[in-house]
Every structure is written in structure tokens, then in C-alpha cells.
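[1] Here is a sequence together with a model predicted from it:
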Amino acid sequence: MPEPEYPMEREPGCPFAPAAAVREMTRENPVGRVRIWDGSTPWFVTRHADQRALLNDPRLSIDEKRPGYPHMTRSRAASAPYHPALITNTDPPEHTRLRRTVNGPFMVKRVEALRPHIQRILDGLIDDLLAGPKPADLVPAVALPVPTLVITELLGAPYQDHELFQTASHVLVSHDSTPQQAQEAARALGGYLGELFDAKAADPADDVISEMAGRVGAGEMTRVEAVTMAGAILIAGHETSANMISLGTLALLRNPDQLALLRENAGDAGFVAGAVEELLRYLTIVHTGIRRIAVEDIPLHGEVIKAGDGVIFDLSGANWDDERFPDPGRLDLRRPARSHHAFGYGPHQCIGQSLARVELQVVYGTLYARIPTLALAVAFEEVPFAMEGVAYGLRSLPVTW
């Protein structure tokens, strides 16, 4: 039987659920293979327990420059040999050094201090939404500007330049981009951030780029590492949270009993925090897997992942694993879901997860309480999904109230 092509298409009637083949492999074939864009057939690991073990295993490497690494896209494969060292492509101890240089701003205490500011940003956007025409598109009105405003302020990048980096980031994460398009987008973003970095180095402020400029001056990282890291943070910091805000809203509108429960408990910070975890589990917006390559042989379920073999971990498979989350297709905001893998797992777990959690807690705890009659302005089947990126989301979300 031929290996299924990956990423796999979701069923149109169940766009929130992982592809049927992912769920079947989780149940029946926990260490199978899939075929990716270049014709290679990396191993495919979907079970929650297996991911917990292997994503902490030093026998697997994230070094994308190793021969046989299962690259996500053609453009990523073409550019990988030229990428500087980043937290996304290095193993310890280099990864540990680099992560330490950018960890500070994303620590829980510093992120929590941003909560009142994020609340003010959201309240202003909701005020504008309510004062404007109906129906409205929630993506540009709320979902995209909340995380973009937050991450640009955190980094020290002017928000008025958001179109430049939103456009560049869309090209860089899209599976449809050619290597040339990705190269041009990376050059535009890198040039912009390089100029911004130099300005911050000359006149530092209280922001992440200025902090990294200080580390470059102290010899703790290079300018290229700092500029590239700023680009990665900028892309990851708005793309995924924006998708979660719009997709989470659509999922709740699709499950009115759970939306009512969230409205009733909007003032309960603990309940809202738990609801965020369940929505992260249920949606698992990173739908193209995370990638590794074996550096030693690894026995697993009667198979042997050989040194040099690529491995793909499908996070949605783990988050919909019946063994870990019974009845996973049911959105249940009371479910204890914190052990999900929506942010990955292990040493390479998403550095911005604390920030994403606070943003989502503020939005989910506020938006539906302030607009209790929020409803879709089109049929569910007419909502346009965007599936071509590393994370899936919505092109638009027409709503009324």
C-alpha cells in the first residue's frame, strides 16, 4: 500500500478535525511512513506518548542541514544551507545558548505584566468594531491586529510597517511559495529588520531588538543571529495567535453550548485559561508537523528508525489521540487539556507560548462577553479556510451581532 501524501487534506465537512488518515494511523499504525513534496518517505509519529518520548530524545536532531532532513517545503529546503544558527535549527548546546539570549522577554512574569496592555488593545479594537458597519470581518478587525500590535511593541518594530512583514511572513510560511519568492520575501524582511537593528543599537529602547543589540555588543550573539531571530519572532508572534483567535471564534460559534459556557464563566480566570488549552488542543493549528532527523538508530513499535532517517511528528494526531484525550472530537472547555502538543514538546517547545496564552485568555475572556450576540454572517460552509501555510487559519470571518 503506497504511503499517504503529507500534509493530508482535511474533510470539508470537518475542517477542525485532523485528516482521517492521521487519525487512522494514530490508532492502527503509530510509526508508519508518509510521502512528502520531494518524494521522500520519512517516518510519521502521531501518538501522544511516542511524541513525549521522542521529542526529548537526543538521538533525534533538528539540524536542517543534515542530508535527509524532511524539509517542510521546497523553498525551505533551498534556503536551509544558508540559514544562520537559530533556536529552530540547532541542537544543544548551541540551541541552549541561543535560546538563553531571547528567553527573557517571554518568561511568564514578564508576559503577565503585559496583560493590562493587551486588554486595552483588545478593548479599543472591540470599540471600533461595534462602532463600525455590520457585518464585519473579524480577521482584520480583531484577530490579526491584537497579536501584531503586541509583538511589534515587544520587539520595537513600528506597527505602521505591519503590511510589509505580514506580506513577507505569509510568503515565507506558505507551501505554495517558490524558492525565488521566499528568497525575495526573506531579503525584504531581513533588510527591514537589519536597518531597525542598527537604529536600536545606536539608540536603544526598552524592547527585544534593543536587548539583542546589547547582547551582540557583549559578544553573546552575532548581528546575523539577532536579525534572523527577530524575523522568526515577528512571524511566529502574529501568524499563529491571529489564526487561533479567528479559528477559536468559529469553533465556539459552531459549538454554541461551549460558547455559552465560556460567556457564563468569562470572569473566572481559571476557567478561561482551561478553555484556551482545550481550544489549542482541539484546533492544533500547526498542521504540517514538526520535523527531525535521526542521528542514531531508534527502535519503536517493532520498527527501527535508522540513523539518517527523517521523522515527522503530527501534533494534531497527538492532540486527538483517544488514549490521551477520550472522545477527542468533542470540544469540551471543562476538559483538562494542558498536556496537549499544540506548542510542540521538549527543548524546542514554542518560546512564545506564554505570550500566546495570555493573548488568547484576554480575547476569549472578553470578546464574547462584550458581544454576546456575536454570530456568523454567512453559512459555516462559506467561511474561507486557508490551509497552505505551516499553520492553518481563516482568510476571513464575516460576523454580525
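    Done, it's in. Numbers count the residues shown, from 1 in each chain.
[2] all contacts plus neighbour counts: C-alpha atoms, from now on.
    Fine.
[3] What ranges does the stretch 201-350 of the chain have for its helices?
    In the stretch 201-350 of the chain, the helices defined using DSSP state H, counting those that start in this stretch lie at 208-217, 223-254, 256-264, 269-283, 315-319.
[4] so what's Cys350 up against?
    Neighbour list for Cys350: Phe343, Gly344 [criterion: CA atoms under 8 Å, 6 or more residues apart in numbering].
[5] Any idea how far the helix or strand that Glu184 is a member of is from the middle of the chain?
    Applying DSSP states H and E as the criterion places Glu184 in helix 179-202. Centroid separation for helix 179-202 versus its chain: 22 Å, with CA atoms, centre = their mean, to the nearest Å.
[6] How about stretch 94-105?
    Counting by CA atoms, centre = their mean, stretch 94-105 comes out at 19 Å from the chain centroid.
[7] Quick one: residues in contact with that stretch.
    Taking CA under 8 Å, 6+ apart as the rule, stretch 94-105 contacts Leu86, Ile87, Asn89, Arg110, Val111, Leu154, Val208, Met212, Arg215, Glu220, Met221, Ile351.
[8] quick one on the thing from earlier: the helix holding Glu184 to helix 223-254, inter-axis angle?
    When axes from the mean of the first three to the mean of the last three CA atoms, to 10 degrees is applied, the directions of helix 179-202 and helix 223-254 differ by 110 degrees.
[9] From the contact counts, what lies against helix 179-202?
    In terms of contacts (3 or more CA pairs under 8 Å, 6 or more residues apart in numbering; DSSP states H and E), helix 179-202 is packed against helix 74-79, helix 162-173, helix 208-217, helix 223-254.
[10] Which among those is found nearest to Cys14?
    helix 223-254 (10.9 Å; CA to CA).
[11] circling back to that earlier point, if any of the contacts of stretch 94-105 are buried, put those into a ChimeraX selection.
    This is the ChimeraX syntax for the buried subset of the contacts of stretch 94-105, where burial follows 16 or more other CA atoms under 10 Å:
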select :86,87,89,111,154,208,212,215,221,351
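[12] Of all pairs in the contacts of stretch 94-105, which one spans the longest distance?
    Spanning the widest gap among the contacts of stretch 94-105 are Asn89 and Arg110, at 25.9 Å by CA to CA.
[13] before we move on, back to that, quick one: the helix holding Glu184 to helix 162-173, angle?
    Going by the same axes, to 10 degrees, helix 179-202 makes 130 degrees with helix 162-173.
[14] Mind listing what's buried along helix 179-202?
    Residues of helix 179-202 classed as buried under the neighbour-count rule (16+ other CA under 10 Å) are 179, 182-183, 185-186, 189-190, 192-194, 196-198, 200-201.
[15] middle-most residue in this protein, spatially?
    Closest residue to the average C-alpha location of the chain: Thr240 at 4.1 Å, with CA atoms, centre = their mean.
[16] Once you drop chain neighbours, what's closest to that one?
    Closest residue to Thr240 in three dimensions, ignoring its sequence neighbours and counting by CA to CA, 6 or more residues apart in numbering: Ala391, at 6.6 Å.
[17] this is the other structure I want to compare:
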Amino acid sequence: MGESLHTMTTLPTGRRSGCPFAPPAELVEARRHGPVSRYTFPGGEPGWLITGYDLVRSVLADPRFSSRRELMLHPTVDYGGIEVPPAPPGEFVLMDDPEHRRYRKPLMGKFTVRRMRLLTERVEQITADCLDAMEKTGPPADLVPAFARPIPAIIICELLGVPYEERGSFQAQVESFMNGETSDEDLIAAYTATQDYLAELVAAKRAHPTDDVLSDLTDSDLTDEELKGISLVLLTAGLDTTANMLALGTFALLRNPAQLAALRAEPALADRAVEELLRYLSVAKTFMRTALEDVELGGHTLEAGTRVILSLNTANRDPERFAEPHVLDIRRQGGGHLAFGHGVHQCLGQQLARTEMRVAFSALVSRFPTLRLAVPAEEVELRPEAADIYGVKSLPVTWDV
């Protein structure tokens, strides 16, 4: 391994002024040096940063790399050698097969393309209700609470069977541990309260099943603790990512008026627009993996136990994979982005997310043909660096009445 390898000692998350959609400049520069960089974790342990599309995709599909929580290091925080426990029962995204497969398998039939087609009508109704409320209140509006957050929140609450009257407080709890701004003390309190609520919800579904995914799962051999963990995975994966895609995606379209006009003029472009926005924005910025054995990767040997950071936002803008990668082009063909991951851990709810985005973006641009930012673009407040999912905190918009 030559000493000419690019080396990084911090994982940058800040975006350049005027470029809120582009990956951090330091990560783009790292990829220019090659798809593999050395990385020094906080605390001094050496690891690797992978920024190129082909190698990121390769690692995601390679069973020699583990997703187990207890094998991970935080890329930006030094926990002082504290031993990380394995993932709790049911939280399968932080597990390897066969445990991962055991939890994922009962869910696979719940999120098929066919089922999502059946769910489309409900997504359309929820979206219409949000847009009706916006229109009734009149401009200006903040698209985050008015549009981007309630659509996936209502859907995930319905899938879990959260009673209607409890949804507001439940969603507020979840938001407080996902937003990247809550103090450590309040974050732990909100996270604990969410887990307690999910435990109560599982018990209620076990006693009195209703028409929802969680009730369906009570017929399996999964324990209450496992069902609680699975519910938390569905909640965290299904809410924050889609909400931020809807808000940041709208911001990106408003900053690219030709693309917005094309989507409005040609509704058939909606599917392609969703795929392009997923690639262009990559709101889930990084994944982590740990080598279980010595692995040759990009001409380098990664020793067993080596931690690897996978940069999705640079992989999805790799010029060796995507022509003009920094251009938003909703007519782009080919797909192949890694926004939902790849391999056995590829996002289980990707078809649901696609359905929500396709319906919501199409309805928004159709209902409000004069939609525009209500503040200068540079005043749109981005989510803090600590948030796991990239996005905007608020998106003030207006339109002609």
C-alpha cells in the first residue's frame, strides 16, 4: 500500500455556501484522489473511507463486511473505548445473517411493489389533504410541517397501527431524537419514551389485533421485544428519510426551475424524477461496515477488523458512473443509484418511499404552478451536521393566489 494514498482525519459534513445539495467539498476532493482513502477515527484507530461508486456498491454486497453494531466505531465521536453492545432484538439493520434474515423475512411481503400500488390511493388522499390545508391557509407556508413531514408520518403510523389520537405526541417524540439538535439528556428521554410507547403498542396489538403490519406480525414467532425492535426500525427508516427527501427534493426543484417546469409539463417523468432526486441528494450520507476477514479492495488489503466508512453521496455523484453527476437531470436514464443501499441490507421500504415521493411531488407541482421560495435560497436553514439524515429544517414557500 503506497504512502501516496489520500488521508483524512475528520469526516466533513458541512456544505459549501451556495451549494446545499452537493456533498462536502473535502469528500469530493477525496474521491478525485481515488475511490479509497485512509481514515483515522476519533481516538486514533486507522480505518478506510470509500468514496467511489463501484467500491461502495461492492462492499455493500460483500458478506465479508459486517453491519453488526458491536463491531462499529462512530466516524466522528470518540466514546473513549466504551464497548458497544450488540443491537437489541429486532433491530435487524445492525445485524448480519442469519439473524438479519430472520427478522427481515416476515416483512418482505408487506412492502412489495404490488402492495405499494394498493397503498397509492391512500398516499394520494393524505397528500391531497395536506395540500388542501395549505391552500386554505394561504401563502406563505413552511413545507416541512405542512407537507414533507406529515405524509410519511401518517403513513408509518397507519402501518404500525398507532391510534389516531396518539399520533401527534408520538410523532413529536420521534422528531426530538432524530433532528440532531436535541440535548443528550432530552434525546435519551425521547428515545426511551418512544421505545416504551412501542412496547405498549405491541402489547395492545397482541391483545386486540387491527388491520396493520404490526398486528400481522403478532401471528409470527417473534417476541414482544423483537416486535418492538422491528417497529423502531420501520419508524426510523420510514419517516425521517422520506420526510427530508420531500423537503430537500422540493428545494432542489425550486432551485432548478427548468427541471421543475419539465416535471409539471410531463407528469410521466415523475418516476424518473424521484430516482434522480434520490441520486442527487443522497440524504442518507454514509453507511458503516467492518471487515470480518482480510479483504482485497481497490488494490489494497483491508485487514480483518478494519472499519470502513462508505460515502453514499460521493458514490452517487461519481463521474465514472454518472455523466455530469453534479447536474440535476430528471430525464436521466439508467438509475443504479445507491440511495437505498445495495445487497441484503437494501432498504426494505424503498417501494413505499418511491410511492410517497412520486405522488407527493406530482401533486405539489400540479396544485401550485407558481410555487417558489418565500426567502432567498441562502436563508433556507439546513439541518445540523449532527443529524444522521441530511435535509432542511424549514422550507418557506409562497405562490400566487
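    Ah, there it is. In this text, all values refer to a predicted model and were calculated from it rather than measured experimentally.
[18] Can you pull the TM-score for these?
    Laid over one another, the chains give 0.92 as their TM-score (TM-score structural alignment, normalised by the length of the first structure), with 391 aligned residues with a CA RMSD of 2.1 Å.
[19] ok, back up a step: in JSON lines: the helices of the stretch 201-350 of the first structure, plus distance to Phe343 of the first structure.
    Putting the helices of the stretch 201-350 of the first structure into JSON lines (distance: least, CA to CA, whole Å) gives the following:
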{"stretch": "helix 208-217", "distance to Phe343 of the first structure": "21"}
{"stretch": "helix 223-254", "distance to Phe343 of the first structure": "10"}
{"stretch": "helix 256-264", "distance to Phe343 of the first structure": "23"}
{"stretch": "helix 269-283", "distance to Phe343 of the first structure": "9"}
{"stretch": "helix 315-319", "distance to Phe343 of the first structure": "9"}
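[20] Of all the ones you listed, which one comes closest to Pro299 of the first structure?
    helix 315-319 (19.5 Å).
[21] mean shift of whichever helix or strand comes after that closest one relative to the second structure?
    Downstream of helix 315-319 of the first structure, the first helix or strand assigned by DSSP H and E is helix 353-370. Following the fit onto the second structure, the mean deviation recorded for helix 353-370 of the first structure is 0.6 Å by mean CA distance after the TM-score superposition for the first structure.
[22] The second structure: matching residues for whatever helix or strand comes next after helix 353-370 of the first structure?
    Following helix 353-370 of the first structure in sequence order, the next helix or strand is strand 375-376 (DSSP H and E). Aligned using TM-score structural alignment, strand 375-376 of the first structure spans residues 372-373 in the second structure.
[23] Off-centre distance for stretch 261-270 of the second structure?
    How far stretch 261-270 of the second structure lies from its chain's middle: 24 Å, per CA atoms, centre = their mean.
[24] again, but for stretch 389-401 of the second structure
    19 Å.
[25] Now do the buried residues in that stretch.
    Ile389, Tyr390, Gly391, Val392, Lys393, Ser394, Leu395, Pro396, Val397, Thr398, Trp399.
[26] what's the fourth one in contact with, if anything?
    Just to be clear, that refers to Val392 of the second structure. Residues near Val392 of the second structure by CA under 8 Å, 6+ apart: Asn244, Ala247, Leu248, Val380, Glu381, Leu382, Arg383.
[27] Redo the residues you listed as a markdown table? Include distance to Ser169 of the second structure.
    A markdown table is the format used below for the contacts of Val392 of the second structure (distance: CA to CA, whole Å):
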| residue | distance to Ser169 of the second structure |
| --- | --- |
| Asn244 | 20 |
| Ala247 | 22 |
| Leu248 | 25 |
| Val380 | 27 |
| Glu381 | 25 |
| Leu382 | 24 |
| Arg383 | 22 |
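[28] Taking those residues, tell me the two that lie furthest apart.
    Asn244 and Val380 (13.7 Å).
[29] which of these two has more neighbours?
    Comparing Asn244 of the second structure with Val380 by other CA atoms under 10 Å, the one with more neighbours is Asn244, at 23 against 17.
[30] residues in contact with that one?
    Ala148, Arg149, Val283, Ile389, Tyr390, Gly391, Val392.
[31] need the residues you listed in CSV with secondary structure and distance to Leu260 of the second structure, can you?
    Below are those laid out as CSV (DSSP: H, G, I helix; E, B strand; the rest coil; distance: CA to CA, whole Å):
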residue, secondary structure, distance to Leu260 of the second structure
Ala148, helix, 17
Arg149, coil, 21
Val283, coil, 20
Ile389, strand, 24
Tyr390, coil, 21
Gly391, coil, 19
Val392, strand, 19
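[32] and which of the residues you listed is nearest Met134 of the second structure?
    Ala148 (12.1 Å).
[33] Val363 of the first structure and Pro147 of the first structure: what is the separation?
    Separation of Val363 of the first structure from Pro147 of the first structure (CA to CA, to the nearest Å): 10 Å.
[34] For Phe170 of the second structure, which non-adjacent residue is spatially closest?
    Thr194 (7.2 Å).
[35] quick one on the thing from earlier: neighbour-wise, which of Val363 and Pro147 of the first structure wins?
    Taking other CA under 10 Å, Val363 of the first structure and Pro147 do not tie; Pro147 has more neighbours (28 against 23).
[36] Where does that one fall, secondary structure wise?
    In this assignment (DSSP H and E), Pro147 of the first structure forms part of helix 145-155.
[37] against the second structure, where does that helix fall?
    Taking TM-score structural alignment, helix 145-155 of the first structure hits residues 150-160 over in the second structure.
[38] So what does Leu338 of the second structure match up with in the first structure?
    Match for Leu338 of the second structure (TM-score structural alignment): His341.
[39] Distance of the closest residue to that match other than its chain neighbours relative to Leu196 of the first structure?
    Nearest in space to His341 of the first structure, with sequence neighbours left out and distances taken as CA to CA, 6+ apart, is Leu315 at 5.8 Å. Distance check for Leu315 of the first structure against Leu196 of the first structure: by CA to CA, it reads 35 Å.
[40] Hmm, Arg15 of the second structure is touching Ala25, no?
    Yes: at 7.1 Å, Arg15 of the second structure and Ala25 qualify as touching, with contact defined as CA atoms under 8 Å.
[41] so who does His340 of the first structure touch?
    Contacts of His340 of the first structure by CA under 8 Å, 6+ apart are Glu277, Leu280, Arg281, Ala318, Asn319.
[42] at 10 Å what do you get?
    Residues in contact with His340 of the first structure (CA atoms under 10 Å, 6 or more residues apart in numbering) are 48, 277-278, 280-282, 284, 315-316, 318-320, 324-325.
[43] re the thing from before, what's the residue nearest to His341 of the first structure aligned with over in the second structure?
    Looks like Leu315 of the first structure aligns to Leu312 there (TM-score structural alignment).
[44] Likewise for His83 of the first structure?
    Here His83 of the first structure is matched to Ala87 in the second structure, going by TM-score structural alignment.
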